[in-house]
Each structure stands twice: as structure tokens, then as C-alpha cells.
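Undergrad: what follows is a protein structure lacking sequence information:
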């Protein structure tokens, strides 16, 4: 592969050439003859007088080739084609650089490497050995994730505002809190069928139909009718729908079968009455399924109801609606078989671009009476109307790009770590955030299309009922999904700041006490659910908070937090109520909860103690101080270079003719260690007339520009030094002490790192902070204590080895004496009985002497030596028996 250096050079011999670098050779082009000469790159580079000139080894080899003509290949290479600049790129063999396809392969590798660098993370890179790479990767991940959080927050808070709350409150005051005429009741206090009909004919009708102004004047434009509060348009028409159960849906006790002929059970899907009743001549008296009504099931206070039923659409005209209601009232549309009545309608406010989908549900219980509930959903179904909405749209597009980015990132990590990837909690959290975000994005597209279709159908015929219940419900789920995503996204920040030990206290504490908490949780919930069942069975028929088992569980949790109603328990049962309350508070609140807190407190103390002895993976301030020091070093080098050139200008004019020709300039800068390329480029920049001589005006321009650059660098250096001083410790004495304690070798190494040559002023020494010093002191103390224990154990081992060696020598001497005596008796010709008796006497004497030595050793040196002596005595007795045999 061939690269052009970027500047042309005129040598003293009049050559006009372009530097071209190949892997092994340098090409010399001579346009006059159309020939190419090739200089071979030399392995041995010439010594450099300047530490750093920016020249590569290939550049220096090129200069070596110019100075030594013998290394030039004299064989010309033909040019097979020319580019726009009159040159054709050739490889080392004289072939076209694109001919063999290697250049394309290199480009693909470069593109692949560039793409991989985009998704570089701590999990895809080997950062254990390279600390600087670990820091850079962590900071890069944190910065990208912070941008992701900002975009997500803009999207989330762009979907909601306090206006939604006020919109909901205004409509709830109108339909829920307006008093029924001639009573003090409102919808919240409806208790029977008569109250419900009074609400429908009173507050509901007055709230839905606004036919005149507040002064009873008619609207000048008929299109202004049916604007609730003059601002909220009623979309389509309202709908009434009821669900019924059939007679004989329950069994009557045999004792009352002669007295009671009808029985209506509580609502369930199995006992739903789908037969026509009443007049049977309109949809109000005929059952329609959930598919026919395009409805959806609803979970209320008592039961869950499907989306079908007996439905009637009201009118946009108040008089017509009153006539419909009058007929329903007179024909007993609501009777004993009715179990739930739904009132559905939708409002839209163009001022704030918000929909409010309202559902008023009245459940008629099998016990008699009714229980009203309501659901007001204020949602923003038309997302893109105002300029701010389009900004949110742009943020959503950026958010999707982030999701694609993280999908690729997680895919690369899964490819590398396989199933081990899912063992990390943070990785599972990443997958969860990606899945929720993808589902929300898909619903966002679906919602935009579906709302457009519904509004198009509605505008064609306003007398239809627009069922926005489905869209509003899933819009709420969309909002909930985004809220959960934001929550998990904020929790995920701990993944990127875990390098700081303070930030890991929560996760470390929970991880350390997880097993203890799980064991304790079993014991806690056994007691807790026992009390929950006891409360439900005792007070469930009288106290609202214990009416269901799940309500009993929530009530007991509220008692733990101090929210309880003791009077209701005492009123329900004056004996068992106080006993239940006292026992629960004592065992659960005073005992179990405090045990729970004790486990966490003990673990937290241990974790905090361990973290105090642990050093951070890296200190953020130290990293930025090092970066600032490097920046100062580079700025100082640039400043010194400018000062060096200014001095060269003053001393280069050797003949004092106030004219600075190129040879004088080149000779002066060559002495200062500059390369020909730098000399040529700088001279050509100010040689405006191209005569290879700098006159007074050109020298003045050079001086002014260099002086301006030097002043700018001084300002930058001062600002960097001020910022660096803010990161340093406040205790100057400690800094000086730490600085004096640094060895000279470390100082020299720091100086070399800061830029070389001793000319950089910004490379400061790395000092030890007080916190690090305390940690090191504690570690040294622990090491000293451990060394003391180790020394004692080593002394004990050496003493035992010495005793074993002594015992071995004594055993050897005793055995030698016994064997010598036995050999002497055999030589004297003694009989067998005499030799046996003599051997036993020798053994007995040795044993007595050994026992005396054992007692003396035990008294003087302890049990260890006595044990060794006893061991030797046993071996001697064994030898005696062997000798006897």
C-alpha cells in the first residue's frame, strides 16, 4: 500500500519529487525523464539531535537514502498510468496498488476495526492488564449512557405534565362531585338504583350537554355545542352498557324454596344472562358480544366484567337523550338481574391536545345496593402537533438509535461470553431495558396509526360511539413501561460508577447479607401470613381493611409503617381486637423487624470496614490530574518550540544584512534538531514572494504570529495549572512531605513521561492523598502483625526440627553401643543363654538412661522434646525385642 506524504520537496540538486511510502521501499519520481528511482528503507536509523520531531522511521530512512546515493536502485520502473496529479500509485513490486485486491482487504479490515471500536466496552476488551484502557473505556461508557439517560428523560417528561392532573381534576369535580338535585349525594355516594337514576338524569346530563352560555344565551355557531366547560369537545356519543345475571343462577335453600322464587347470583362469566328482555326491539334490550361492541374486559371492585352486554348509544342532542333515558327508566332497564352498568364517553381538549376517556362503573351487588367506581384516563394520543412534539419525535429517533447501539453491544458481549453473560445482574438488566424499550417503540407506531384511523371514522359520522378505551388503556401501559424503563435506567448507573468503593456499599451490603435475609424472610413470612389469616378470619366481616385476604396483608404492612385504625379493631371485637393488635406489634414490629434491621446493620458495618481497607479501582481525580499534567507537558513543549524558533530568528542572520535566506534558516534550525520537512514547511509559510529569502516584513510577520501563539499557549497553561491546583490536596505541608518522600528515580521517570528533555513544566509529581496514606498504614500494620505470627510459627518448627535431630543422634549412639556389645559376646564364644541375658541387661540399662533423659528434657524443654524422647524410647524397646529374636 502506498501513501503520499502531503508536501513536495526541492533538494539542492534540483530534484522535484514526491515522497511515497511503501512497506519496504521509497519511490523517487523524476518528472524530467519520467523515471522512478526506489530507495530501500534502512533498518538502522541515524541518531537524532532532537528528541521528538514527528518523523517516522521510514522518513528517516528516506533522508538516509538521499544522503547516501549508493542505496538507490538505479533500475528505472515504468509508470503504467497517471493520476490527476501526474503520478500513479505503485506497490513495492511496481504493480498497481489496486491490482491485487490487498488494498481493498485492508480497507475492509480497517472498517471492521473501526466498527468494533464503536462498541468497545469493558466486557468486550481485555482491560484487566491495561489500567488506562479500563479508565478510558469506563468513562466512555458512562458518558454515552448519560446521553442515553438525558434523551430518555426528555422523551418521558415530554409525554406528561401537570396539565394532565388539572384536566383530570376538573372533569372529576364535574362528574363525581356535583351534587344530585335536592340531595347532598353525588356519584361517589350513590347507594341504590334510585340514586343511580337520579345521577344519570341530573349531574350526568348537565355535564355532558352544554347548550347555552352561562347567561342562557344560545351559541352563535352550532358547532360550538357539546363543548364541556366550553373547551372540551364530546367525541361521538356516550354509551350505556349493562351486564346481567339470569334468574335461578343460584340455589335456594330447601327451607325457603316455598317462600322465595327468584335467585340472582353475583356476577361471573358462567352465569351471564344473554337473553333479550323488556321490549326487545332495540339494542338496549338485546345482548351483543364483546366482538360486536369492540369492547374490552374491565376489572372493578367486586368482580371482573367482559366487554359485551346490553348497550345503548345516546344522542348528541340533550332532548333526544332524555327521551331515551325516560324510556329505559319506565321499562325497568335496570332491575334485579343487573350486576354492572357502564357509562362511557370521550372528551378532547384542543387547547392542550389531550384526550380524557371516562368510564363510570356502578356495580349492583347481590347483597343489595350498589358500589360506584370510576376510571378517568387523561392521555396524549395525538403525539406530534406542536413544534415541541416534533423535537420529542427527534429524541425518539435518537432513542431508537441508542437501542440499536445497545442491541449490537449486547450481541457482541453474548458472542464473547456465551452463557456466562447471563450470570451478571447488570447484563440481565440491560436485556430487560432493551426489551421494554422495543415493545414501547412498537406500540408508539401502532398507536399513531390506530388513532388516525379511529378519528377518520369518527369524523365521517359523529353519531357513532368512539371506543378509545382500548387505546387509552394501552397508552397508560405504554406510559408505565416508559416509567419502568426510566427506573431501571437510573438503577443501571450503578454499573458504570462501581469503580468507586463508596458507590458499591449498597450492592455489596445486599449481596453479603442475601443468604441471611432469605433465611430470615422464611421465618418472617410464616409469622406474617399467620397473622394475616387470623385478622381476615376474625375481622373480615366487620372491618373494611380486612374484608379480603389480600387487603388483610396490605393492612398488616401498613401497621408496620404506623398506619393503622385501632378503634375499628376494638369495635369489631373488644377482646380479640386488642389482643391481636398487641401480639402482632410485639412479635412482628419489635422482634422480627428489628432482627431484619440488625442483619442489615451488621452486614453494612462489615462491608464498610472491608471497603475502608480497599482501594478504588481508579480515582477520578487522579486520572484527570494525570490528563491535565500530560496536557500541560504538551503545551509546554509547544511553547518551548516557539521560543526556540524565535531565538533562531534572532541568531540565524549571520551576515547582519537583515535578510534571512533559506540556507541560514536551515543551518540554524538543523543545529537545534529540526527535520528538513519542518524547516521547509515553516519557511514556505512566511516566504510570501517565493524568493527563498525572508525580508524584514516577512520576519516581522513571523515574529508577530509566533508571539501571538506563545501568548495563547501561556494563557492555556495558566488555566490548566489553575484547574490542576484545584484537584490537588489542600494541605500544603502534606504535599511537600509527600513530595520530599518521592525518590529521585520516580521524579526522573515522571519528568521523562511529561515530555522528555526536561523542558516541560506541567508534568507534576503524583502525590499520595491522606486517605490513601491511611489505607497504606493500616495495611502495613496488618502485614507486621501477620509477620509476627509467622515468625513465632517458624521458631516453633525450627525447635521441633532441632529436637528431632538430637533424638535421632541419641538413637543412633544407643543402637551402636548395643550392636557392639552383641558383636563382642559372639566373638568371646558365649553361649546363647548368656548372650540373651547380656543383651537384656544392656537394653534395660539403655532404657533406664533414656527415661532419665526423657524426664529431664520434659522438665526443661516442654512436651515437644519429651515426646521425641518417648518416641526414641519406644523405638529402642522395639530394637531390643528384635535383637532378642
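TA: Arrived safely, thanks for sending. Bear in mind that the values here come from a model prediction, so they are computed numbers and not experimental data. Residues are numbered from 1 along each chain as shown.
Undergrad: make it CA atoms for all contacts and neighbour counts henceforth
TA: Fine.
Undergrad: for the stretch 1-150 of the chain, what spans make up the strands?
TA: For the stretch 1-150 of the chain, applying DSSP state E, counting those that start in this stretch gives strands covering 3-10, 16-21, 25-30, 35-40, 72-73.
Undergrad: ok, structure two:
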């Protein structure tokens, strides 16, 4: 019986080697035993279930290991081309859908929700108070990205958890729950991807705290000032890379699997640039053009473009490392001097305890109003970063 993709509960497509297969199609349950599966396969074979219009046969099953409390979503695929060739594929996704410490994890996610709500209020105040300065700041966009990904992560997690709870209820009534578990596995995969992005963006925010270090500040300013020449360099490098991509696809597309289309050819060339390549396969593809393309690509990428890239960065870095007189670094010096003066004053005050017959006046450094305002601003920023 044909099932539309809109009817399927877990409507996630499968990305194969020769095509993308959306949810839906002619679905047949294989049963719960090996004997029932064999009888059904024999019946389908006798009725001619596979014909010349069939492009893929996908077998999906859920395995559960009670000892490790792990679910495995197994997908076995056979793809058929227009010429009748068959290509096999397999995918196994293992996840822990039922958590043993559910209360603790729920409490931690509640804490995450509170932090996200705090970030939303704080960023909204900053946005409405100084909108133009807020939108021009790079770290403001990082904060917004963290908020969006955090909200999406919580939404996907609770959606997947509700599907698991629904599957647990239907399992007690002996209903078909394969679609529910499949949907839960797919949503938990999406949750894992979003969580990885959230952790990455949250970790990048530590650079904002380390900006008071001279080396980190020089690196940050190097990236900022070299953005325009690097953009122009990236355009030229992209044109050269696409030229070699088309060459690889046209020369070896009919012989080598790694160059069968533009995407795989681009992936192979990027991996080759990192030092992983199969030179013998290129020689088998063409004994003259294969080595010629390999050496020309390596010379162009490794010796010319990579050297130009490093020259752009090192030129700007050398200029920035020689100019340490920035507001942030001067503020660190001011904080150090103020702290040292306060400690020295405290030591002198302790040394005069019990000496009632003499009075000693200690001159301390009193910063002007501008430095005191900068000092208060830096302390406020450090306090905000420490809360993160």
C-alpha cells in the first residue's frame, strides 16, 4: 500500500549515494519474527513487488540493548540506477532515548532555560538602548546566535521526549510503535547537532574574556583588519579550486568514484589539499593527465595560494604586535597599578597598628574621572562574562 510522505510520522528523508529518498512510498511491515519476514519476502517476490521503476528498497529496524540502555536505528538500502545496477548501503545510529537520571537532566535543562531567558532580557535591553552599536558588534550576533540555538535545542529536546513518552504508552497497549521510535531517533539526532553548535558558540565567547591578553588581542585585530584582503583572496582561491574541480570531474568522472560529480570532486580535492590522496587511482584514471593534474594542483595550492594566505596574515599580525597601546591593554595596566596601590596602602596601614604616638600619611594614586569610568566599564563587562 502506498503511503504519502505527509502521512508518515517520521518524515525525514534518506540521503543515499545516488539520490535523496523522502518519507513515504510502498511500506510493508516485516513482522516481529524471522519466519514471518521470510514469508512476506517470498510473497512480495512472487507478486513482482520490484519492477523497473523501483529506485530504492529501504529496510529499517529498531534494536534495543537493555544492558546498555541503547537504541540502534538500522537502515539497509539497495539503490537501483537507470541502467539496472544495484548499490548497497547501510547506516546505524545508536542513541540513549530513555535516560536513567531523568530528574537531574530535567533540572539542568530548566537551569539552561533560565539562563536563556536571562540572556534574552539582557540582550533586549542592550538592543533597544543602543541599536546601531549593538548590530555593529560581532559579539552581539554571537549572543543572538546562542539564544536562537538554545531555544531551538530545548524545543527539539522536549518534542523528542514527548514522542518517547507517547511510544511508551502505546507499547503497553501492543500497538505499532516503529514510526514513533524512528521519529524520536531522528529528532534526537537534530538535538545532538544543535547542542554541538550551542557548545561551540558558547566556547567561542571565552575569546571575549581573553581579549585583555596582548597575544589574543593581536590575533583578534589581525583577523579583523585582514578580513578585506582575505575576502578578495578567497574569491581568487575559490575560482582556482572550481577550475580544478571541473577538470577532475571531466577527466576522472567516468572511472573514479571520488570524481563522479562536482560535489565529490570538490571533496576529493579538499582532502587532497590536506595531504590525504590516492595517487595510484589518478594514474589508473589517466597515466599522463592524472599525475599532471596532481602536481599542478599541489603546486598551485600548497606553494602559491597557501604562501599568499600566510603572507597576508603575518603582515597584519606583525603590524598589530608592534602596537600594544590599545584601550583594553591600557586598562589592564591601570587595573594592575590600582590593585598594587591598594595592596601597598593596606600593608602600610597594618604596619601602623598600635602606634598611637605617630601618624603616617600615605600618598596614593588617584586616577582621573575618565580612567575611573573605564575601570567601572571593564569591571561590569568582566562581571557579565563571568555570569556566562
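TA: Happy to help now that I have it. This structure is a prediction, so every number in the text was calculated from the model and none was measured.
Undergrad: TM between them?
TA: Overlay of the two chains. TM-score (TM-score structural alignment, normalised by the length of the second structure): 0.84; 363 aligned residues with a Cα RMSD of 2.9 Å.
Undergrad: on that earlier part again, deepest-packed of the strands of the stretch 1-150 of the first structure, please.
TA: Highest mean neighbour count among the strands of the stretch 1-150 of the first structure (mean count of other Cα atoms under 10 Å): strand 25-30, with a mean of 22.
Undergrad: run the chain-centre distance for stretch 340-348 of the second structure.
TA: Taking Cα atoms, centre = their mean, to the nearest Å, one finds stretch 340-348 of the second structure lying 48 Å from the centre of the chain it belongs to.
Undergrad: for it, buried residues please.
TA: residue 341 (16 or more other Cα atoms under 10 Å).
Undergrad: quick one, which of the strands of the stretch 1-150 of the first structure is nearest to residue 103 of the first structure?
TA: strand 3-10 (11.5 Å; Cα to Cα).
Undergrad: so the closest one matches what in the second structure?
TA: No residues of the second structure are matched to strand 3-10 of the first structure when aligned by TM-score structural alignment.
Undergrad: how about residues contacting that strand?
TA: Residues from elsewhere that reach strand 3-10 of the first structure (Cα atoms under 8 Å, 6 or more residues apart in numbering): 16-22.
Undergrad: again, 7 Å this time
TA: 16-21 (Cα atoms under 7 Å, 6 or more residues apart in numbering).
Undergrad: and the strands in the second structure?
TA: Remark: strands assigned in the second structure by DSSP state E are 2-3, 14-15, 20-21, 25-26, 56-65, 70-80, 86-95.
Undergrad: just say which of these is most tucked in.
TA: strand 70-80 (a mean of 17).
Undergrad: same for that one, what does it pack against?
TA: Other helices and strands packing on strand 70-80 of the second structure, by 3 or more Cα pairs under 7 Å, 6 or more residues apart in numbering; DSSP states H and E, are strand 56-65, strand 86-95.
Undergrad: in the first structure, point out the residues matching it.
TA: Going by TM-score structural alignment: strand 70-80 of the second structure matches residues 354-364.
Undergrad: also stretch 142-150 of the second structure?
TA: Counting by TM-score structural alignment, stretch 142-150 of the second structure corresponds to 429-437 in the first structure.
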